[in-house]
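Colleague: My questions are about this predicted structure, shown below with the sequence.
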Amino acid sequence: MSPRYRNGASPAGRFIAVVADVMALILGLWILMYLLDANRGNDLVRFVHDAARFLAGWSHDLFTFDAAWARVVCGYGLAAVVYLLAGHALAGRVHRH
């Protein structure tokens, strides 16, 4: 989280920034688990995958690369970047008002 949200920021702006960070973290964690071929039978892996699939529903299978890993990185990565940019932009806007 950016230092400007820690000191003197409104609670709503901090909350929005933290939610955006957590959403991006979940998506990034799923990308990492996928690339490292995590055990899909594990409860934690299944939870992270389900949460990431929900968060990236709009960008899932958006790209049609031949390699599955490229589709996962681009689809889920795009969602993570959008959530970070939109969340922090909104948090900054709330902070100013």
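Modeller: Sure, I can see it.

Colleague: okay, CA-based contacts and neighbour counts for the rest of this
Modeller: Will do.

Colleague: Against Ala67, how distant is the spatially most central residue of the chain?
Modeller: Nearest residue to the geometric centre of the chain (CA atoms, centre = their mean): Ala24, 1.9 Å. With distances taken as CA to CA, to the nearest Å, Ala24 is found 23 Å from Ala67.

Colleague: Presented hereafter is structure B, for comparison with structure A:
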Amino acid sequence: MAHVFAGILVAWILLDLLDANRGNTVVGWFHSAADWLAGWSIGLFDVAGHTLQVLLDYGIPAIVYVAIANILASRAFARA
């Protein structure tokens, strides 16, 4: 599931950086979902430049979700 969350965040990063039409329903869904998933990290760092800000705001939670999922999975398989 964490990989799906990370995929949504990465998709939004690409859509934002490629200047997708935010009026589009699909783009709007990805934006809403990414904002919800990354709510805790948006604005964590304040940097100059839109590209770097988007990468930090949405990339950090994507990495965190995947890292936590991998740690939990490795511990679950270690017990088995």
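Modeller: Now that the structure is in, tell me what you want to look at. Just so we're clear, the structure is a prediction, and the values are computed from it rather than from any experiment.

Colleague: so what's the residue nearest to the centre of the first structure up against?
Modeller: Going by CA atoms under 8 Å, 6 or more residues apart in numbering, Ala24 of the first structure touches 79-81, 83-84.

Colleague: which bit of the second structure covers stretch 63-82 of the first structure?
Modeller: Mapped onto the second structure using TM-score structural alignment, stretch 63-82 of the first structure spans residues 45-64.

Colleague: Would you mark the buried spots in the matching stretch?
Modeller: Within stretch 45-64 of the second structure, the residues scored as buried using 16 or more other CA atoms under 10 Å are 53-63.

Colleague: and of those residues, the nearest to Leu44 of the second structure?
Modeller: Leu44 of the second structure lies nearest to Asp57 out of those, by CA to CA, at 7.1 Å.

Colleague: Break down the first structure into its helices, ranges please.
Modeller: Assigned by DSSP state H, the helices in the first structure fall at 11-35, 43-55, 68-96.

Colleague: Mind checking those helices for the one nearest to Asp61 of the first structure?
Modeller: Short answer: helix 68-96, nearest of the helices of the first structure by CA to CA, at 6.3 Å.

Colleague: Report the distance from that closest one to the chain centre.
Modeller: Taking CA atoms, centre = their mean, to the nearest Å, one finds helix 68-96 of the first structure lying 6 Å from the centre of the chain it belongs to.

Colleague: outside of the match of stretch 63-82 of the first structure, which residues touch it?
Modeller: Identification of contacts with stretch 45-64 of the second structure by CA under 8 Å, 6+ apart yields 5-7, 9-10, 13, 16-17, 34, 37-38, 41-44.
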